[in-house]
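Q: return atomic coordinates for the entry below.
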Amino acid sequence: MQLVVMDQASLERVRNAPKSILAKTDRVNILINDAGIMAVPDLQTHAGTSPEFQSRVVSLASSGHRLGGINPSNNWHYQKGDYNPSLAYAQSKTANIYMANEIERCFGSLGLHATNVHPGGIATGLGRHLPAEYLQNLHQNQGLIKIFKSPEQGAATSIWAATGKEWEGRGWRYLSDCSEAMPGRMIWIRGVQ
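A: Sure, this is the predicted structure:
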């Protein structure tokens, strides 16, 4: 197994990732779209796009997608203000789900299947850009602390989705805690565009 990192804050690095893969092999057996960011002070990548909105065919979603759908306005990158880190994060995770569903819709009959995974709350640096007061409240919430996972625990569902025999030839799934789960209703109507 080989890892290829594709930093989506740089379109040049996005273009270089497939070149790196093609230099080593002519096919990809498993693609895990991981990572997320939120509350980043600098809202623009070098290419002028929002780093939270870009998606990177196990696609990591989040229960955060339930906070809202994709902003239908002409304010995709919050250029008009009103930036809300939680809603931007929810949009990015909803976009990941839409992307996986579209992959399944377009290519499922050809044998390419896409699955969505909610890895759970993981003790990482994801929220490092959140306000200190907000982080302090999170760290004092004992109920929340009990449900946080280690990075290894958080990766378990992704690995299961990527390698589990029960998912061969199957898509249109949303997995959480190594089991099938239900995503938010508004995004799970098959075939709705």
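
Q: contacts, neighbours, all on C-alpha from now
A: Will do.

Q: in the chain, which spans are strands?
A: In the chain, the strands defined using DSSP state E lie at 32-33, 58-60, 115-118, 173-176, 179-180.

Q: take these and write them to CSV, including distance to residue 103 and mean neighbour count.
A: Below are the strands of the chain laid out as CSV (distance: least, CA to CA, whole Å; neighbours: other CA atoms under 10 Å):
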stretch, distance to residue 103, mean neighbour count
strand 32-33, 13, 18
strand 58-60, 10, 27
strand 115-118, 9, 28
strand 173-176, 12, 22
strand 179-180, 19, 12
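
Q: out of all of them, which helix in this structure is the longest?
A: Longest among the helix segments of the chain by residue count, using DSSP state H, is helix 85-107.

Q: and it, what does it pack onto?
A: In terms of contacts (3 or more CA pairs under 8 Å, 6 or more residues apart in numbering; DSSP states H and E), helix 85-107 is packed against strand 58-60, strand 115-118.

Q: here is a second sequence; please produce its structure as well for comparison:
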Amino acid sequence: MGAFGWSSTTDEVLADKDLTGLTVFVTGANSGLGQETARAMAAKGAQVMMAGRDQAKLDAALATIRARVPDAQIDTIICDLGNLAQLRACGAEARARLAKIDLLINNAGVMACPFTRTADGFEMQLGTNHLGHFALTAELLPLIEAGSARRIVNLSSRGHFFAPVNLDDPHFEARPYDPWEGYGRSKTANILFTVGLEARLGARGIHAYAVHPGGIQTNLGRHLSEDMAAALMARVTSGDRGFAWKTIPQGAATSCWAATAPQIEGKGGVYCEDCHVAEVDDVSTNSGVRSYALDPVTADKLWTLSEELTGARYA
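A: Just a heads-up that it's a prediction; the model follows:
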């Protein structure tokens, strides 16, 4: 086991791992970090279920992975995080097709999109990034309980620095929509969801980890105008240390690390970056996790709101 860090790649993190016999479920697996996570884990013997909302894109990603990993045990499933009825259908299909899920990688996300609503009326970023994964994870919980590794990895971001959650106005009904505030709220929610999962499931041997992948140029930025992209770059490069883009294999490495690292076994409810558990830091602009994102009281309040909005329950 090596000492991993900022530049580590998925294959380096998993080099000494044998994932044979494990079942991995990855959302947003049709491109970017999700596709790379699926490939890397399939290459180490895992059975991988690639989830996404577009079958054609899933098929293309599947073909790309099979070209690199010919013996991959890999399949696809439709999963639309912006539609609760479809998520329930996805959950039912997954329970019919899979005996267990050892590692759930809640990877999919949307960033700084124009104001839109999900099929159920939620603000799109909170609805997709948090509420969709909240509902999906509840659907998949029986399969996770049947697994052996029992880890849930939630993709967050340093974007949680942009804003805490707003439990009084989650869908921007009382104030003007700001795309970066919406993104920040949703990424903070991903961490608070991790805290909530750990509090409720940790004693049952199911552990949750939030992950910041780093700055990666993927299609996550597809909604950014030139001005928004320039403003984002100015923000991330003005901090207390230099900024550099990661490659996609480097960006997906922390997800793979959080899903498999032995040193964090049984120690969930944390936020990871650059293949380590981050320190709480309310000052730095370039590292760490804000204390408001780990607050258990806020996590409980968000959990209650998420149950109310989605109807999802964790038995």
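
Q: list the TM-score for the superposed pair.
A: Remark: TM-score between the superposed chains equals 0.87 [TM-score structural alignment, normalised by the length of structure 1]; 192 aligned residues with a CA RMSD of 2.5 Å.

Q: pull up the aligned stretch in structure 2 for the longest helix of structure 1.
A: Alignment of helix 85-107 of structure 1 against structure 2: residues 179-201, by TM-score structural alignment.

Q: go on, stretch 15-22 of structure 1?
A: Stretch 15-22 of structure 1 maps onto residues 88-95 of structure 2, going by TM-score structural alignment.

Q: distance between the ends of stretch 247-266 of structure 2?
A: One end of stretch 247-266 of structure 2 sits 29 Å from the other (CA to CA, to the nearest Å).

Q: where does that stretch end up in structure 1?
A: Counting by TM-score structural alignment, stretch 247-266 of structure 2 corresponds to 150-169 in structure 1.

Q: identify the residues contacting that stretch?
A: Contacts to stretch 150-169 of structure 1, defined as CA atoms under 8 Å, 6 or more residues apart in numbering, come from residues 30-32, 58, 60, 111-113, 115, 117-124, 175-179.

Q: tell me where structure 2 has helices.
A: Listed from the start of the chain, structure 2 has helices (DSSP H) covering 10-13, 32-43, 55-68, 84-97, 124-125, 133-146, 179-201, 226-236, 248-251, 253-260, 296-310.

Q: need these in TSV (columns: distance to residue 242 of structure 2).
A: Below are the helices of structure 2 laid out as TSV (distance: least, CA to CA, whole Å):
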stretch	distance to residue 242 of structure 2
helix 10-13	23
helix 32-43	23
helix 55-68	33
helix 84-97	40
helix 124-125	28
helix 133-146	32
helix 179-201	22
helix 226-236	9
helix 248-251	17
helix 253-260	20
helix 296-310	32
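
Q: residue 161 of structure 2: which of those helices is closest?
A: Nearest to residue 161 of structure 2, of all those, is helix 179-201, at 6.5 Å by CA to CA.

Q: tell me the contacts of the residue nearest the centre of structure 2?
A: With distances taken as CA atoms, centre = their mean, residue 155 lies nearest the centre of structure 2, 2.4 Å away. Each residue near residue 155 of structure 2 by CA under 8 Å, 6+ apart is listed here: 105, 106, 107, 108, 190, 210, 211, 212, 213, 255.

Q: excluding its backbone neighbours, what's nearest residue 192 of structure 2?
A: Nearest residue to residue 192 of structure 2, sequence neighbours excluded (CA to CA, 6 or more residues apart in numbering): residue 299, at 4.8 Å.

Q: for burial, what's the neighbour tally of that neighbour?
A: 25 (other CA atoms under 10 Å).

Q: surely it touches residue 198?
A: No - between residue 299 of structure 2 and residue 198 there is no contact under CA atoms under 8 Å: 10.6 Å.

Q: roughly how far does residue 184 of structure 2 sit from residue 225 of structure 2?
A: Distance of residue 184 of structure 2 to residue 225 of structure 2, computed by CA to CA: 18 Å.

Q: what about the two, which has more around it?
A: The neighbour comparison of residue 184 of structure 2 against residue 225 (other CA under 10 Å) goes to residue 184, with 26 against 12.

Q: hmm, residue 166 and that one touching each other?
A: No - using CA under 8 Å, residue 184 of structure 2 is not in contact with residue 166; the gap is 10.3 Å.

Q: quick check: neighbours shared by the two?
A: Counting by CA under 8 Å, 6+ apart, no residue touches both residue 184 of structure 2 and residue 166.

Q: tell me the contacts of the residue nearest to residue 192 of structure 2?
A: 192, 193, 195, 196.

Q: mind listing what the third one touches?
A: Applying CA under 8 Å, 6+ apart, one finds that residue 195 of structure 2 lies in contact with 208, 268, 269, 270, 294, 295, 296, 299.

Q: export these as CSV, with columns for distance to residue 27 of structure 2.
A: Listed next are the contacts of residue 195 of structure 2 as CSV, based on distance: CA to CA, whole Å:
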residue, distance to residue 27 of structure 2
208, 16
268, 20
269, 20
270, 20
294, 23
295, 26
296, 26
299, 23
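
Q: derive a ChimeraX selection command for the buried subset of those residues.
A: Selection of buried members from the contacts of residue 195 of structure 2 for ChimeraX, criterion 16 or more other CA atoms under 10 Å:
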select :208,268,269,270,294,296,299
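
Q: farthest-apart pair in the contacts of residue 195 of structure 2, please.
A: 208 and 295 (15.2 Å).

Q: quick check: the residue of structure 2 most remote from its centre vs residue 263 of structure 2, distance?
A: Using CA atoms, centre = their mean, the residue of structure 2 lying farthest from its centre is residue 174. It sits 28.0 Å away. Distance of residue 174 of structure 2 to residue 263 of structure 2, computed by CA to CA: 44 Å.
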